[in-house]
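Enquirer: With the sequence up front, the predicted model follows.
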Amino acid sequence: MNKGQNLYKKAKKIIPGGTMLLSKRPEMFLPEKWPSYYSKAQECYVWDLDGNKYTDVSIMGIGTNILGYGNKEIDEVVSNVVKTGNMSTFNCPEEVYLAEKLIEINPWADMVRFARSGGEANAIAIRIARAASGKDKVAICGYHGWHDWYLSTNLGNDEGLDQHLLPGLNPVGVPNHLKGSTLPFLYNDYEELENLVKNHDIGVIKMEVQRNQSPKEGYLQKVRKLADDNNIVLIFDECTSGFRETYGPIFKKYGVEPDMTVFGKTIANGYALTAVVGKRAVMEAAQNTFISSTFWTERIGPSAALKTLEVFEREKPWEYITELGGYITKKWKEIADNTNLKINTFGIPALTGFSFASEDALKYKTFITQELLKKGYLASTVLYSCTAHTIPIIDLYLEELHTVFLTIEKCENENLRIDDLLESPVCHGGFKRLN
């Protein structure tokens, strides 16, 4: 019996799409078989509604829990907030203390605004940057949320965002007059960005510093100079990459500073808190527009973030998860070599992933999830590392994965048919309507 799937069937009738987050839809993992809902999460373990315990060697809350699920220090702080009051007519002092801390971590910056989700924070950054630049057009590279300003990239250009994480995003519901206001450019292609700036009145460049590949030598420096020379506000989106390789933004590694940056996911270890950090000359433009929300003033988010940053500073978890991610990537390659399978690896070490160089890649991905679920693992072809992932835990997972690769090898050699081995429909590879 799968209580989770039964509940998900009900959810799809009363919740459009079934879930609040595309990346957590069961169809993205193992359609009709994925447990879907949890009853408890601790360290790197998750329990489903039937009481089954799984080791999460996949997306770890979509990358929100570097310190593992249910960190005691952070949870104690949150419990105290619940006891003493999460909301009030007054503002919580923690938001001021957290702003001070983020400016300390980012000495190039002067001011901070907070939100509770990555999409909100990115929308705030764009609003402020447009207000500061006095220009409407935005050049983007990467994934920056779901709001109109971003999805408008696909108006009249169905493939506009296909190379920016998710293919097939339909801009239905986005006002047509926004067409041409957000223009995409490919990562590491400086000439494409330069041409956008030459041919359009670009006011904002917004980009992820690094996701699946490293920047070419001098690339980020050239982007910075291009922005300076053309009075463009430069925003580095660190919602995903922040605090995974340094104590703060990944752009620290490259000696380039933006005008604004956006933090999310990791900053509060699973509690809702995101931040827009920037230079005073840009951030003050927030006073000339309207940016305001009731629940951005709740106390749990900033309190959890303050404690998370304290633990980060003490334990330096980015060092461990980066080393572990490198180890995992190396082992994946060894397993593939040993089974004569061709894979491509991608991502920064702490957010590592692989894909099969095969026309049956999605089927193999589904098969991995299916077989490892039977062994008590939540697994896919990506692994978001956390400090609860010990080497013994990872090695046991890799042993099970090797066994699955041996079966996939037989499918590639046509000794087995992958279609005969799948017990569910094939997982989805991008955005699809699921109701």
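Expert: Looks like it came in fine.
Enquirer: contacts, neighbours, all on C-alpha from now
Expert: Fine.
Enquirer: Tell me how far Ala123 lies from Gln370.
Expert: Distance from Ala123 to Gln370, counting by Cα to Cα, to the nearest Å: 37 Å.
Enquirer: alright, now check it against this:
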Amino acid sequence: MSKRTGQDLYKKAKTLIPGGTMLLSKRPEMFLPENWPSYYSKAKGCSIWDLDGNEYRDVSIMGIGPNILGYSHDTIDEAVMGAVTNGNMSTLSCPEEVALAERLIELHPWADMTRFARSGGEANAIAIRIARAASGKDKVAFCGYHGWHDWYLSANLGDGENLDGHLLPGLNPLGVPKNLNKTVLPFNYNRLDELEAIVRDNPDVGVIKMEVSRNEGPAPGFLEGVRKLATENDIVLIFDECTSGFRQTFGGLHKMYGVEPDMAMFGKALGNGYAITAIIGKRSVMEAAQNTFISSTFWTERIGPTAALATLKEMERIKSWEIITETGKGISQRWRELAAVHNLKINTSGLPALSFFGLDTPHWLKYKTLITQEMLKRGFLASNSVYVTTAHTPEVINPYFDNLDDMFALIAKCEKDELCADDLLEGPVCHGGFKRLN
């Protein structure tokens, strides 16, 4: 199959767009340098067609996680086309934003008010601004990944490794004002003692921002301890659910653990590929938004909330969170079984619907590249993660594993020195962290 059109266009893009793409996670170097298709012409279900007309089954990151119902879902697209037909923008506001606010609050009775944006980074920045305004204190204790804005990247000022466990290793905070140093303070997940020390030593911490879960679940008492610490010290607790929301419950993952924050954000899955993010919170916190300035023209467009309302309705109808959780559990189990067959040491992690695997070997990045290279030839976009959607049916997953079996067999031979991965690779090894590309 020819796949050069996309690569040729990407080479051109790197001369016109710093980094080549708008999203680090979509850079071809993260998958298959010099050989990744790079661009799509069409997407439907979990299939993608590249610029040369080749069809691939996407058993990887599915657009980095927004398309929980699969690409180009008929019901969602129909609702969006109705919004387009009736006008996406006007001097007046669209009623869908009120309906969406009401629906999200119904799903999270602890919350009273909602603000909307269009990207996860924006939602995080809005939440931080509101929380600082509400608490009257500037410093933020955080855990997990929360976007690209100055408030977050300032964690790497003075210590370039602070974000390594939360973001991609090697990220340089150039362009972030140096006077933001020490305004955000990292703690590790499940380390309540680290957070307690931060709060004890920094009475001006006004916000705790964290993911409910990412690669592992909370230890007994961890989330409860965070909630108690925030309450006792008049700190606003924010759960970033931009990634985890609607993947294991109908709403925030925190509902599964019975711990309520003061604010929470949702994105990605909320609009099934259309840009919409939401910040929900308690009235006592959210009304602080009126005492500062948070405003943007395109937060008022109609497509986002229309898509979200249709997505919520469809997710509730089919109980999508149950489907993708069971599918994801099955995928992780089959990875482990396949590794055992080939005597490979494997570790799996992530939420069931956001599953990852890694092989315990110093040659892992070479093998990861090899998997992507060979699976691409067989019609799959595949690496070491699957962002599960309802479109990942057995008709997709079973052939994926049939072919992955061959990949693990190749790797097993490389581990026994019967083959050499370097000889099998047709291009450079994929990147394992942030690297400047041009």
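Expert: Nice, I can see it. Just so it is clear, the structure is predicted and the values come from calculations on it, not from any experiment.
Enquirer: How close are the two chains, by TM-score?
Expert: The TM-score (TM-score structural alignment, normalised by the length of structure 1) is 0.99; 435 aligned residues with a Cα RMSD of 0.6 Å.
Enquirer: thinking again about what came up before, more neighbours: Ala123 and Gln370 of structure 1, which one.
Expert: Gln370 (25 against 20; other Cα atoms under 10 Å).
Enquirer: Once you drop chain neighbours, what's closest to the counterpart of that one in structure 2?
Expert: Using TM-score structural alignment, the partner of Gln370 of structure 1 in structure 2 is Gln373. Nearest residue to Gln373 of structure 2 in three dimensions, chain neighbours excluded: Leu32, at 6.6 Å (Cα to Cα, 6 or more residues apart in numbering).
Enquirer: Might you report the residue contacts of Asp128 of structure 2?
Expert: If you look again at residue 128 of structure 2, you'll see it is Ile, not Asp. The contact partners of Ile128 of structure 2, by Cα atoms under 8 Å, 6 or more residues apart in numbering, come to Val207.
Enquirer: Which residue of structure 1 sits opposite it in the alignment?
Expert: Counting by TM-score structural alignment, Ile128 of structure 2 corresponds to Ile126 in structure 1.
Enquirer: In three-state terms, label its match for me.
Expert: helix (DSSP: H, G, I helix; E, B strand; the rest coil).
Enquirer: In structure 1, what residue spans correspond to strands?
Expert: Assigned by DSSP state E, structure 1 shows strands spanning 38-42, 45-48, 53-57, 111-115, 137-141, 182-184, 202-208, 233-238, 260-263, 274-278, 343-346, 351-356, 377-379, 382-384.
Enquirer: closest one to Ile394 of structure 1 among those strands?
Expert: Set against Ile394 of structure 1 and scored by Cα to Cα, these come closest in strand 53-57, at 7.8 Å.
Enquirer: In structure 2, what stretch matches the closest one?
Expert: The alignment of strand 53-57 of structure 1 onto structure 2 (TM-score structural alignment) spans residues 55-59.
Enquirer: Show me what counts as buried in the matching stretch.
Expert: Glu55, Tyr56, Arg57, Asp58, Val59 (16 or more other Cα atoms under 10 Å).
Enquirer: The third one and Ser47 touch, don't they?
Expert: Yes - contact between Arg57 of structure 2 and Ser47 holds when scored by Cα atoms under 8 Å: they sit 4.6 Å apart.
Enquirer: tally of neighbours for the alignment partner in structure 2 of Arg244 of structure 1?
Expert: Aligned counterpart of Arg244 of structure 1 in structure 2: Arg247 (TM-score structural alignment). Neighbourhood size, Arg247 of structure 2 [other Cα under 10 Å]: 27.
Enquirer: likewise Glu106 of structure 2?
Expert: So Glu106 of structure 2, with other Cα under 10 Å, has 12 neighbours.
Enquirer: next one: Phe434 of structure 2
Expert: Neighbour tally, Phe434 of structure 2, other Cα under 10 Å: 15.
Enquirer: still on that earlier bit, report the separation between the match of Gln370 of structure 1 and Leu312 of structure 2.
Expert: 36 Å.
Enquirer: try Asn181 of structure 2
Expert: Using Cα to Cα, one gets 40 Å for the distance from Asn181 of structure 2 to Leu312 of structure 2.
Enquirer: higher neighbour count, these two?
Expert: Set side by side, Asn181 of structure 2 and Leu312 show more neighbours around Leu312, with 23 against 17, by other Cα under 10 Å.
Enquirer: tell me the contacts of the more buried one?
Expert: Leu270.
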